[in-house]
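# Quick one, fold the following:
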Amino acid sequence: MAFLTVAEVASVMRVSKMTVYRLVHSGHLPAIRVGRSFRVPEQALHQYLYGSYTGSIESTDRP
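Predicted coordinates for the structure are as follows:
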């Protein structure tokens, strides 16, 4: 299983690192804590992106 840093996730998603931190802290994007940093399982990122694309992830930010 491969894990990505917050910076790597932000690069793949083309968002800021703060956006990734918000997704992790809100529980929308699963992550594990390694020391003082977070690592996101690569498979979890792909599932999140697929769910976002197909609209299957519920978001409170959307009308």
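
# use CA for all of it now, contacts and neighbours both
OK.

# contacting residues around the lengthiest strand in the chain?
With DSSP state E setting the assignment, residue counts place strand 37-41 as the longest strand in the chain. The contact list for strand 37-41 (CA atoms under 8 Å, 6 or more residues apart in numbering) reads 1, 2, 3, 4, 5, 6, 9, 29, 30, 31, 32, 33.

# repeat for stretch 44-56
Contacts for stretch 44-56 (CA under 8 Å, 6+ apart): 9, 28, 29, 30, 57.

# Before we compare anything, build this one as well:
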Amino acid sequence: MDDMAYRVEEVARALRVGRTKVFDLIRAGELTSIKIGGSRRVPARSVHDYLSRLIAEAA
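The predicted structure follows:
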């Protein structure tokens, strides 16, 4: 099964940005996040949608 949600650090590594930038994107509503226990996770769909918006804006 493919990963359904990523840790903030994993998203940061995939986007080649820092953890702070990922938290900024979450606060700005650009990325959706959920809490599982005490851990913050970003659904894979949210990352995909964010990248799709960036690509559309660049076109």
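
# quick one: the longest strand of the first structure to the second structure mean distance?
When the second structure is overlaid, strand 37-41 of the first structure sits 1.1 Å from its aligned residues on average, using mean CA distance after the TM-score superposition for the first structure.

# Taking the second structure as the reference, give the residue range that strand aligns to.
Using TM-score structural alignment, the residues of the second structure aligned to strand 37-41 of the first structure are 39-43.

# Give me the aligned partner of residue 25 of the first structure over in the second structure.
Residue 25 of the first structure maps onto residue 27 in the second structure, by TM-score structural alignment.

# can you give me the end-to-end distance of stretch 27-36 of the first structure?
End-to-end distance of stretch 27-36 of the first structure (CA to CA, to the nearest Å): 18 Å.

# tell me which residues in that stretch are buried?
Under the neighbour-count criterion of 16 or more other CA atoms under 10 Å, stretch 27-36 of the first structure has 29, 30, 31 buried.

# which ones are touching the first one?
Spelled out, that is residue 29 of the first structure. With the criterion set at CA under 8 Å, 6+ apart, residue 29 of the first structure makes contact with 20, 23, 40, 44, 45, 48.
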